[in-house]
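*Asks:* A predicted structure for the sequence below; I have some questions about it.
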Amino acid sequence: MSSTEAGWVESQRSAAPSGTPVPEEQHVEVLPARDVPLGGPRAITVRRTLPQRTRSLIGAWCFADHYGPQDVATTGGMDVAPHPHTGLQTVSWLFSGEIEHRDSIGSHAMVRPGELNLMTSGRGIAHSEVSTARTTVLHGVQLWVALPDQHRRTAPAFQHYAPRPVLIDGGEARVFLGTLAGDTSPVPTFTPLLGAELTLAPGATTSLAIDPGFEHGLLVDSGEVLMAGTLLRPAELGYLAPGGDTLTLTNTTDSTARLVLLGGTPFEEQIVMWWNFIGSSGEEIAQARHDWENGTRFGEVHGYDGAALRAPEMPKTPLKPRGRVH
């Protein structure tokens, strides 16, 4: 899922009392979401927090869409026709509902709550995403990971993993990538990464050991949560720079909070992102578009009832590279 829209401006908010010293590494940036309609036969609207004009990446995480809960009887659900990807991995994670995934390397899988579906595009893949007839409420996140240049042309692949819940103070975690709370996902990554769903009981506080070499992002699905003393509301993403080895989270509400914690070592390469492609230059992106429109390189998605998506026209101005904010 993607769009060609540009990012927006982040804000910063602190819940700590005036004058309270906060270590430099514990300053939290609050990245607000904005609504973005996705194209296709049945468009849905998502809340997008990455990329933004002032922050394109958190580790190698370069894209975060958050959607639902949506009543499928009203919205029609998700129907994203076959479309291409290069230079990235898609991470599909649901809170409710079910999505049927088909791709051009022959994968056919169901995306279900609490189960990771990770697709590596590498040099090129196409896939479709359709909510199933069993789905009544659709709710989840779609995330992208940028591949480093040395792996950007790797062979396409698909992996599925259902992490077990592990207990943390005041809640539990499901670690789908990387290591947290004593649990490690077996799914390999091309750069050091962390991805986990967290739930916190009403009023609970937890302190998690984190890698000080990682930058972290916390996406709030439900509840209002203090991240290192900064209040995050639903659909907001909090950013924490590298340096700290502990992350303290507090659920300030009287209902269970649900969060997605992302992390990774700073991604120092410049990348070009446009539509569903990531590359190292505008010329590389233009070639990917040409190949898709001419039916080469990406293969065919079998089993989808309908036509593939057409690529939008390339912008008239040169594509600008994105990189980490230092």
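*Replies:* Perfect, I can see it now.
*Asks:* switch to C-alpha atoms for all contacts and neighbour counts from now on
*Replies:* Will do.
*Asks:* how much space between the nearest residue to residue 175 once chain neighbours are set aside and residue 179?
*Replies:* With sequence-adjacent residues excluded and distances taken as Cα to Cα, 6 or more residues apart in numbering, residue 175 is closest to residue 196, at 4.3 Å. Noted for residue 196: a distance of 9 Å to residue 179, by Cα to Cα, to the nearest Å.
*Asks:* ok, the two, which is more surrounded?
*Replies:* residue 196 (23 against 18; other Cα atoms under 10 Å).
*Asks:* Show me what the helix or strand hosting that one packs onto, helices and strands only.
*Replies:* In this assignment (DSSP states H and E), residue 196 forms part of strand 193-200. Applying 3 or more Cα pairs under 8 Å, 6 or more residues apart in numbering; DSSP states H and E, one finds that strand 193-200 makes contact with strand 171-177, strand 179-180, strand 257-264.
*Asks:* adding another structure so you can compare the two:
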Amino acid sequence: MSDLDVRPTPVQCGGREDVSGGPVHELLKPRLTDLGAGMVVRRLLPTLGRRMVGAWCFVDHYGPDDIAEQPGMQVPPHPHIGLQTVSWLHEGEVLHRDSLGSLQTVRPRQLGLMTSGRAISHSEESPREHARLLHGAQLWVALPDAHRHTDPAFEFHADLPVVTGGGLSATVIMGEMDGAVSPGTAYTPIVGADLTLDGDVRVPVEPDFEYAVLTMSGIVEVDGVRLEPASMLYLGCGRRELRMRSDGPSELMLLGGEPFEEKLVMWWNFVGRTSEEISQARADWMDGARFGAVHGYDGPRTPAPTLPDLPLKPRGRTR
């Protein structure tokens, strides 16, 4: 998914110095963002106070929206560098196209994973004939320096490992959880899992990872904090298990990973290290060569916003 803000704010993130070594409870407030075609998403990461969770650097939650009489998601071709996109649905379907020639419909509990590497462009849209409801999350993972100039790639995984037991069912989207490993390519120690729970459960976690949970449906209590749908709670590090409780079927996403050591600059759809790198990526997108072409999308590609007057500087994880 693209950041379609016409005046995107530069975000400085990364670095370990601002990561608490112990557990915390930090409720992240969403920022409503209009993607056009009547679609509004809740931007939960980055926020004013929290920039990353492990290598996870961007989280949009959308729906459930009734799009029976609407076009649904319509995100025109746009560029990326330095990141992976993770498309995750609970309801509906999204058609992915990219400059590699990929054409794939992603459906609920299927992983669409795109690695931008040095440069890629893609579009996302609801198919012309689509389901009534659309509900999901779009996430970005920052690539470490050793892999951020890798070849672009797209992966589709319809079957993902599932961990079950004691009122919990967990689909492993990225990384590893309780011995189950996702087939999605990961470049840092990371975990992303979709959890369905009913009752009182304890989820094993890594003490060296920092975590957050995104509630998708139902009312759930996480480590003693009551959360409603579309809430995101940052939990910090230092736990070996995470207690969750619900009085009925509830769904949430667990995101975590080793704190990302490198300092980054995020602007629009680019994750880089310097102001010059971001500026060059913008110029290359406007020139039209480096990012290739997305064929088949019915509409123009997204123009790049204007860069701010001041240089973009990488800083720490929190403000």
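*Replies:* Structure's in. What do you need? In this text the structure is predicted, and so the values were computed from the model without any measurement.
*Asks:* Overlay the chains and give the TM-score.
*Replies:* For these two chains in superposition, a TM-score of 0.91 is obtained (TM-score structural alignment, normalised by the length of the second structure); 306 aligned residues with a Cα RMSD of 2.0 Å.
*Asks:* still on that earlier bit, tilt between the strand holding residue 196 of the first structure and strand 257-264?
*Replies:* 160 degrees (axes from the mean of the first three to the mean of the last three Cα atoms, to 10 degrees).
*Asks:* coming back round to it: reformat the helices and strands packed on strand 193-200 of the first structure as a markdown table; add distance to residue 47 of the first structure.
*Replies:* Output for these, formatted as a markdown table (distance: least, Cα to Cα, whole Å):
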| stretch | distance to residue 47 of the first structure |
| --- | --- |
| strand 171-177 | 22 |
| strand 179-180 | 26 |
| strand 257-264 | 14 |
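*Asks:* To residue 35 of the first structure, which of the ones you listed lies closest?
*Replies:* Residue 35 of the first structure lies closest, by Cα to Cα, to one member of these: strand 257-264, at 18.7 Å.
*Asks:* Tell me how far the closest one lies from the chain's centre.
*Replies:* Chain-centre distance of strand 257-264 of the first structure: 10 Å, with Cα atoms, centre = their mean, to the nearest Å.
*Asks:* In the second structure, which residues correspond to the following helix or strand past it?
*Replies:* Reading on from strand 257-264 of the first structure to the C-terminus, the next helix or strand found by DSSP H and E is strand 272-274. Alignment of strand 272-274 of the first structure against the second structure: residues 265-267, by TM-score structural alignment.
*Asks:* mean per-residue distance, that stretch to the first structure?
*Replies:* Superposed on the first structure, stretch 265-267 of the second structure shows a mean distance of 0.7 Å to its aligned residues (mean Cα distance after the TM-score superposition for the first structure).
*Asks:* and for that stretch, what are the contacting residues?
*Replies:* Contact with stretch 265-267 of the second structure is made by 8-13, 271-275, 278, 312-315, as judged by Cα atoms under 8 Å, 6 or more residues apart in numbering.
*Asks:* Select from the residues you listed every entry located in strands.
*Replies:* Among the contacts of stretch 265-267 of the second structure, the ones falling in strands (DSSP state E) are 11, 12, 13, 271, 272.
*Asks:* nearest to residue 125 of the second structure, of the residues you listed?
*Replies:* For these, the nearest to residue 125 of the second structure is residue 271 (23.1 Å; Cα to Cα).
*Asks:* Unless I'm misreading it, the closest one sits right up against residue 82, doesn't it?
*Replies:* Yes: counting by Cα atoms under 8 Å, residue 271 of the second structure touches residue 82, with 4.9 Å between them.
*Asks:* Spell out which residues are contacts of both of those two.
*Replies:* Contacts common to residue 271 of the second structure and residue 82, judged by Cα under 8 Å, 6+ apart, are residue 142.
*Asks:* tell me the SS of the residue nearest the centre of the second structure?
*Replies:* Centroid-nearest residue in the second structure: residue 139, 0.9 Å away (criterion: Cα atoms, centre = their mean). Under DSSP: H, G, I helix; E, B strand; the rest coil, residue 139 of the second structure falls in the strand class.
*Asks:* show me the contacts for it.
*Replies:* By Cα under 8 Å, 6+ apart, the neighbours of residue 139 of the second structure are 56, 57, 58, 59, 60, 85, 86, 87.
*Asks:* now swap in residue 31 of the second structure and tell me
*Replies:* Counting by Cα under 8 Å, 6+ apart, residue 31 of the second structure touches 42, 43, 44, 47.
*Asks:* make it 7 Å
*Replies:* 42, 43, 44 (Cα atoms under 7 Å, 6 or more residues apart in numbering).
*Asks:* Could you check how far the corresponding residue of the first structure for it is from residue 156 of the first structure?
*Replies:* In the first structure, residue 31 of the second structure lines up with residue 34, judged by TM-score structural alignment. Using Cα to Cα, residue 34 of the first structure is found at 31 Å from residue 156 of the first structure.
*Asks:* Which residue ranges of the second structure form helices?
*Replies:* 275-287 (DSSP state H).
*Asks:* against the first structure, where does stretch 130-147 of the second structure fall?
*Replies:* Under TM-score structural alignment, the match for stretch 130-147 of the second structure is residues 134-151.
*Asks:* chain center to the matching stretch: distance?
*Replies:* Counting by Cα atoms, centre = their mean, stretch 134-151 of the first structure comes out at 5 Å from the chain centroid.
*Asks:* try stretch 189-199 of the second structure
*Replies:* The chain centroid and the centroid of stretch 189-199 of the second structure are separated by 15 Å under Cα atoms, centre = their mean.
*Asks:* contact partners of that stretch?
*Replies:* By Cα under 7 Å, 6+ apart, the list of residues contacting stretch 189-199 of the second structure reads 54, 167-177, 245-258.
*Asks:* switch the cut-off to 6 Å
*Replies:* Counting by Cα atoms under 6 Å, 6 or more residues apart in numbering, stretch 189-199 of the second structure makes contact with 167-176, 245-258, all of which sit outside it.
*Asks:* Counting neighbours, which of those residues end up buried?
*Replies:* 168-176, 245-246, 249-258 (16 or more other Cα atoms under 10 Å).
*Asks:* Map residue 196 of the second structure onto the first structure.
*Replies:* Alignment note (TM-score structural alignment): residue 196 of the second structure maps to residue 199 of the first structure.
*Asks:* For its match, which non-adjacent residue is spatially closest?
*Replies:* That would be residue 258: by Cα to Cα, 6+ apart, it lies 4.5 Å from residue 199 of the first structure.
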